[in-house]
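K.L.:
Sequence and predicted model, in that order:
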Amino acid sequence: MGKGYFLSKPLALAGIVAAVGAAATIIALSVVYSKEKAKNKHLPVVATERIDSFVPVYTTPSTPKEPWQGHRLPGNVKPINYHVTLWPRLEPNSDGLYIFTGNCTVIFKCITATDLILIHSNKLNLKKFGDHHVKLTGLNGAPNPSIKTTWLEPPTTFLVIQLNSPLKAGGTYELFTDFDGELSNDMGGFYRSEYEENGVKKVVATTQMQPTDARKAFPCFDEPVMKAVFHITLIHPPNTVALSNSLSSDPESIKVEGQDLLKTSFDPTEIMSPYLLAFVVCEFAFIKAPKDEDVLVRIWARKKAIEEGQGNYALEKTGSVLAFLENYYNSSYPLKKSDQIALPDFSAGAMENWGLITYKETSLLYNPKMSSNGDKEEVAKVISHELAHMWFGNLVTMKWWNDLWLNEGFATYVSYLGVDYAEPTWTMKDLIIPNEILNAMAVDAMASSHPLSAREEDIMRPEQISQLFDSITYSKGAAVLRMLSYFITEEVFSKGLHTYLEEFKFSTTVYQDLWKHLQMAVHEAGIQLPDTIEVIMNRWILQMGFPVVTINTQTGQISQEHFLLDPESVVETPSEFNYEWIVPVTWMKTGGDEQMYWLVDKEGTNTNMKIGSNEWLVANINMKGFFRVNYDSQNWENLIAKLDSDHKDIPVINRAQIIDDAFNLARAKIVNTTLALRTTQFLDKEVEYMPWEIASRNLNYFTLMFDRSEVYGPMTAYIKKQVTPLFNYFKNITDTWKKIPERHTDQYNQVNAISMACSSGVEGCQELVTGWFREWMANPVNNQIHPNLRSTVYCSALAAGTMEEWDFAWTMYRNATVASEAEKLMWALSCTKEPWLLNKYLQYCLDPEKIRKQDAASNIVNIANNPIGQPLVWDFVRSNWKHMINYGAFSLGGLINGVTKRFSSEFEYKQLLQFKEENEAQLGSATMAVQQALERTQTNMKWVNLNKKPVLDWFISETTSPK
């Protein structure tokens, strides 16, 4: 599944703009702070020396007294196939509710004799047959079982069926249910999505089953291991089309309850897990690949979107990515068709339903006139991610959700390979570093992180499963698989995948099965490793965190230790490996080639790493390994000197890595913060995207910590000094902004240049962007701002503007017919400096008529990114939390993370602690995020107290003395 919500690259790059000139309003808001502080004065003082002991992220539940009080199926029966008929109503009934009716027949085999059947059923009204909710029939001569009682167990979403006598082991039985449910707008199970076309409201009936919502569509054995064949029939209005995982026959005209309807029956699916099932009833149009293709490929969307060609790019790249994956896996695409459909309302980025992939509109549709290069990359990347799942995840599936990383980490990694094949000029294999790896490191450097692979018994409840859909699972999973692929070679990695898929197709696995097949490929290729794949990789997946590798270039000594942003924090998650890793350390030194060293213990020695006084050494070439690097002070000085004198001698990725490692090592008190800041001094000569992007992110942390203090002015002056040459560089190569750079990453860096220049007050920048925006306001039907630049231009203009600009942007948002353009305007609306406008916008976030449910959480985080909006959002979230947890489609963990990332005071810590205590039973999937926010806040408090003065002195020195 694609990630829950994200900021597209241009939106993220524009983020710093909203912080400009906020001081006056912040002073006004200090009144609110004072009142809140008085209200919370009874709370205890928080010690800042260490992190309070946290409740473990995963807690093993006590053994239930009865089987139906647990959250796992007992495994005494196994489904063979389902016959499901569903009739969604696309108009409300007399009570104003949208409903669906249906029935389900599941044929199952009894594995062990039992007088108890548990099957999942959630929020379904089951019809009774006499005294019971089911009809149970014996097949192949077996007698019909006698039912004692049936009931629904809401806490565990089980339909419980108790029998008077046991089913016979090896026997086959048929269970029939008749039911109805609400086709709600909560974006889970079988739900409805709405949009407007030619002034008429249209309703789509669609699905999102992962991870535990197939049970909301029909009674089923809703666990990944319970694979079966599904026969789906949909009844729907004559003006609609019905889609599911398989191809269908021509619809049959029928009359039901006096209505003329269509009945569409679908071919039986392959053997698959229930969470991969999908069905859609809609009035969409489609485009398809040429008839001579072996696989039917279709792109579905709103008719207007298809007419405008918004599906053309997806159709073009689907064929390229499928061809790549078939070659990469050495395995043919497993199905006869690949439908991909863009939904107006969808809670995730996309979902890998086998043969019918569902997408958020911004993840599938691309309009060259309105969409940026970042939008284009996102479409290609999400398509590649979901198609990678067709084999890895769908054909072969993890046994249980504790190994979710195996699905999502793999698909994330391979998505970059697929896009690199489809768009070879984009350098996508490099972009995995800022997009995934560094994001994962930021979370995994906290004491409240978690291992990639959890114990099965620790992941039982739906909310525990939902918590796993995070950056560790996706991004760290991708990072460690990328590292593995590098040190055994991509060719050998691919061969191991092929035999793995062949052995386990249509079945389920655990991670050890993958290690086994990769080890076979390594052995066949004759590759020498310091230990087996299993021994090496288990250290990366069974314990949280990653190491910092310290290299002494004067002695050749090399060592490792667990890297924590707050080294005083207490790690509650135990590790059988004592936080040691088997680390593949690549390195090079002045004028040399890349070399490799395996650090297999806590310490080691490699005399080849010794350098002379004027030489330099850099390790973790192109960031192939998932670790940070520290050096002796002499090598740090030599690296900084080399960056200043001739930065191009160091590979571009490692220039970015040096910056990121230094800033994070400084946050962990391993090096001085001023050393980290010195790694940015060469940027006035740098024009490549990666170093600027990483520097911008790290300096943004300083903005978060200091934009309410006296450090902000000198810091902004330093950024202005460094970014002015970059702004002028892009001004020159674009002929004074008339053209767009050719290279993909240059297009990103042009946005960086304008965003940082405007936010730091570079002469001419603000006038440039506000002028463009004013021209658009004067002629709304002719927007001449290039799509790449719109996010940062809109945000800058609204930050500098008044209600007039905000109202114009709101009108343009409401009228937008291209989802990516609407997303840019939504972002920009959060950039205003007017608190009353931000408060109004916050209220809109809980009104689905104004802001779609799928966008509400990310929009609230956008407002919190604005220093003026952050305290407003925190009040709003606390006041509306109980409503938010029931609102549907909220990524609660992402919401908490985004709202609290600026927290850096004792007062804010106490507020967060109070929020946790008041909502302990209602944190749900945000439980882990709240723990991480508490830890991050204390880390920020310590960092600010330690670094405020030296940072202020350094910025003043850099901006007042000539270089």
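P.N.:
Yes, it's here.
K.L.:
drop to CA atoms for contacts and neighbour counts, all remaining ones
P.N.:
OK.
K.L.:
what number of residues lie near Asp661?
P.N.:
19 (other CA atoms under 10 Å).
K.L.:
Contacts only, for it.
P.N.:
Residues in contact with Asp661 (CA atoms under 8 Å, 6 or more residues apart in numbering) are 628-630.
K.L.:
at 6 Å what do you get?
P.N.:
Applying CA atoms under 6 Å, 6 or more residues apart in numbering, we find Asp661 in contact with Arg628.
K.L.:
Helix, strand or coil: sort out it for me.
P.N.:
helix (DSSP: H, G, I helix; E, B strand; the rest coil).
K.L.:
roughly how far apart are it and Lys942?
P.N.:
Distance, Asp661 to Lys942, by CA to CA, to the nearest Å: 19 Å.
K.L.:
Use this one as the comparison:
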Amino acid sequence: MGKSVYLSKGAVCACVVLAIAAVATIIGLAVVYDREKSKNEQTATPGPTSTPIPTTPSTPKEPWQKYRLPDSLVPISYNVTLWPRLEPNKENLYIFTGHSAVIFRCEKETDLILIHSNKLNLTLYDGHHAKLTGLGGATAPPLSETRLEIPTQYLVVRLKSPLKVGATYELFTEFVGELADDLGGFYRSEYMEDGVKKVVATTQMQPTDARKAFPCFDEPAMKAVFHMTLLHPHGTVALSNGMNHAPVNVTMDGIDVQRTSFDPSEVMSTYLLAFVVCDFSFIGSKPEEDVLIRIWARKKAIEERQGDYALEKTGPILAFFEKYYNSPYPLTKSDQIALPDFSAGAMENWGLITYRETALLYNPGVSSNGDKEWVATVISHELAHMWFGNLVTTRWWNDLWLNEGFATYVSYLGANYAEPTWNMKDLIVLNEITGVMGIDALASSHPLSSKEEDIQKPEDISQLFDSITYSKGAAVLRMLSEFITEDIFSKGLQTYLEEFKYKNTVYTDLWRHLQMAVDKAGIKLPNTVEEIMNRWILQMGFPVVTINSKTGEITQKHFLLDPDSVVDTPSPFNYEWFVPLTWIKNGGPEQQYWLLNEKDTNADLVLGSSDWLVANINMKGFYRVNYDSENWEHLLTKLSSSHRDIPEINRARLIDDAFNLARAKMVNTTLALRTTKFLDKEVEYMPWKTARNNLNYFYLMFDRSDVYGPMQAYMKKQVTPLFNYFKNITSDWKDIPEKHTDQYNQVVAISTACSAGVAGCKELTTGWFREWMSNPDNNKISPNLKSTVYCSAISAGGVEEWDFAWSMFKKATIASEAEKLMDALSCTKQPWLLNRYLEYCLDPQKIRKQDATSAIVSIAGNNVGQPLAWDFIRANWRHLYNEYGGGSFNFGRLISGVTRRFSTDFEYKQLLQFKEDNAGQLGSASASLEQALEGTKANINWVTLNKKEVLDWFNNEASSTR
């Protein structure tokens, strides 16, 4: 249960008096702010003591030139009052005003206070930007200087004498900031409802943007208690981490507003702070429940019951994690709010979780089963953080992988509990692990855990929010849970959380507690948990394990998608891993063995003349597997004759491993293609989806060449039985398949069949779409099939279909429906429509800032749109960088998405030129650009080596009559 701490009436009245007295001064600063934000960021905010601030040198000498806070001061609590204006001022700026008092303790003698402040204009007190007061009998030394250090984002307060060690002080600041639409810090989200523009004031603090809302010690280890007060217009509601008290009517600067205060937060990091002012409505749990659960969204979304599914599943998932962690939910309430504009998928703010609308809202009549799964897994991910990340927090961002990788892994456990028929524990392989292996097989990948000293600047931190952190982190923790068992993994977590609750940790603390659980259970491991796992987190990449079934020899080697690439990143373990090898022979019981060296031999792996062996059962380990040629042939025979004898996940893994081994020149490309021949008998989702994903690479490389025709003919042959299978089990497309993964595979069947030209497919989808065009108010297309139908019809059509879809997109009141239409608009084959769509991406009134990256990447996925998108990116890079934020979580995805097709020397040179032209303006896209260069080089080599062989194989298979 959360603690309850209340302010006295006297303290509240004092805050109100201070607020009223300061308002006139603060509002006047809006004009100053408007002028100053356009100035060069290397100059100080003007004021009586301001002096020009030099650029931070490459080797910092002064404390304020370093990006990490000194350890001399520790915050205890904040008392923050903010007043966001939901209408623009005379300068057409949306602003917020406020004041903050932070109480801190002096741990080491210092005459310097450094506190983060970014893009805030501060009121001057007697020539200073802050007011310092001693508490508990301590005397505050006079201030000698206050100024803003722009490069490192500090308010620098120099004192005439040192602070006393052990004493506590209060630093008071008053400020004005812009309530911008930049999706970071305290920002503005807009939407239209009944023809009226509505404005929401909301937050996204992670990783380093709390300092944009008020001056604070903005590092995860600087935990404190937050007392929040929000001033807001009548007719709106204010929310924060703590429970909101009843609003009080007050008059501020002649304006009647409401003041809402909140229960103080638990001790927590600044990045978990959240507050929202909106006119949303909510649905909530029953009063007798131990934890109050409220789902907040636009009024129409709540009226349409789009929040019902989230409310239905939040309670059970919370209960699951309480049992899994053996720890009660630490707070009294869980607010979850769906925002029209949000940069991430969701954010785990303690007690007030913020979401994109697509991640929280679900409408059974309109949304697909994929939308439903996304809502369940995202809710589960964020609720997992309530303990792992919020209650116990990693000390610094270099261990972000532990926080996010863990939440990603256990989100599948929580979703599996909430929806036990969905097979979520298996879907993690397809959704998370398969894709990230392609990234981690690049020489430009990075280890999961970085050194603290290597992660300093905000842009360094932002680059860590990538698929390695989330998906590989999940994969290696899943692997650990598998070899020590899920029960022991859970027991280790329980003692870890109990020891470190409300504190900060490093990853070795978790290893220690898991080792304690392993030892207590008597589980025998070849090395300690720390020794095993450090090889998976402190070096990048993963191994390919090669099994010789004739001799029993096993070898491991660092797997690189391009074997000719140069690995510059040193490894403390010489790129060797402790590998938990599992396998089955001839469909028998699973066996396990630890590969601890580069090479070993195990007689149990030796096969007879007609035996077969498949390894890495259900993809429990984060590694690929190669076999000797004889076992590969036996496996291909088994797939052709009795494919169900091989577990479904491993059928998918054989395809994925073979295609990637072929790209790495470890097996022949035709062997990889042969793993798809059994698909004309396969009806399960995971093998088909994996094959589609891998063959998509062939489309990217060859859809502008003479390979395309024979490849299409082969795919038509393979997918026709699957298309007919779903046509039959759905009674000619009238019914919805019962199984969750069958609903997914029906989509695969139709999309593949239509793109390959299967008879009747395109007529089916365009017919459904035309029927909708004739009656726009009655869309009878099955929600599961909408994405495929929309794309197929728009691809086959022209401006009439595109304009209709655009009009439906603009009218859509359900976010998941709008997202499907937005993606489908990129499917047109008309270049002028694609160029028009790209231009729309620069207009937030047409395409929201949060969606611009996705729209551009979708256009680049179209072979007609790819060169248009690349030209657009190059022509508008500076605008995108400045307006959409170089530190955005998905900014790097823009580069990777637009360059996936690059496979010529000319395109490689264009990339190099782009890197040179935009040096210093790449931000969080820097790593993605290096990966794009490496990937392009590998594509060039692969196409040169394989094109003729691939063309011959498809020609032969397309014409065969088997």
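P.N.:
Yep, that arrived. Because the structure is predicted, anything quoted here is derived from the model rather than measured.
K.L.:
Any idea what the TM-score is?
P.N.:
Once superposed, the chains reach a TM-score of 0.94 (TM-score structural alignment, normalised by the length of structure 2), with 904 aligned residues with a CA RMSD of 0.8 Å.
K.L.:
What residue in structure 2 is paired with Gly409 of structure 1?
P.N.:
In structure 2, Gly409 of structure 1 lines up with Gly405, judged by TM-score structural alignment.
K.L.:
was I right about its match contacting Val476?
P.N.:
No. Using CA atoms under 6 Å, Gly405 of structure 2 is not in contact with Val476, being 8.5 Å away.
K.L.:
For the two, work out which one has more neighbours and name it.
P.N.:
Gly405 (26 against 22).
K.L.:
Which of the helices or strands spans that one?
P.N.:
For Gly405 of structure 2, the host element (DSSP states H and E) is helix 400-418.
K.L.:
now swap in Met483 of structure 1 and tell me
P.N.:
helix 477-488.
K.L.:
Next: Phe809 of structure 2.
P.N.:
helix 799-811.
K.L.:
Show me what the longest helix seen in structure 1 packs onto, helices and strands only.
P.N.:
For structure 1, the helix with the greatest residue count under DSSP state H is helix 927-960. In terms of contacts (3 or more CA pairs under 6 Å, 6 or more residues apart in numbering; DSSP states H and E), helix 927-960 of structure 1 is packed against helix 712-733.
K.L.:
Relative to structure 2, which residues correspond to the helix it packs on?
P.N.:
Going by TM-score structural alignment: helix 712-733 of structure 1 matches residues 708-729.
K.L.:
average gap between that stretch and structure 1?
P.N.:
Superposing on structure 1 and averaging over aligned pairs (mean CA distance after the TM-score superposition for structure 1), stretch 708-729 of structure 2 comes out at 0.4 Å.
K.L.:
Can you list the neighbours in contact with that stretch?
P.N.:
Defining contact as CA under 6 Å, 6+ apart, one finds that stretch 708-729 of structure 2 is touched by 680, 702, 733, 749, 756, 758, 954-955, 958.
K.L.:
what does stretch 690-702 of structure 1 give?
P.N.:
Residues contacting stretch 690-702 of structure 1 (CA under 6 Å, 6+ apart): 655-656.
K.L.:
Specify, as a residue range, where that stretch falls in structure 2.
P.N.:
So stretch 690-702 of structure 1 sits over residues 686-698 in structure 2, by TM-score structural alignment.
K.L.:
Return the distance of that stretch from the chain's centre.
P.N.:
23 Å (CA atoms, centre = their mean, to the nearest Å).
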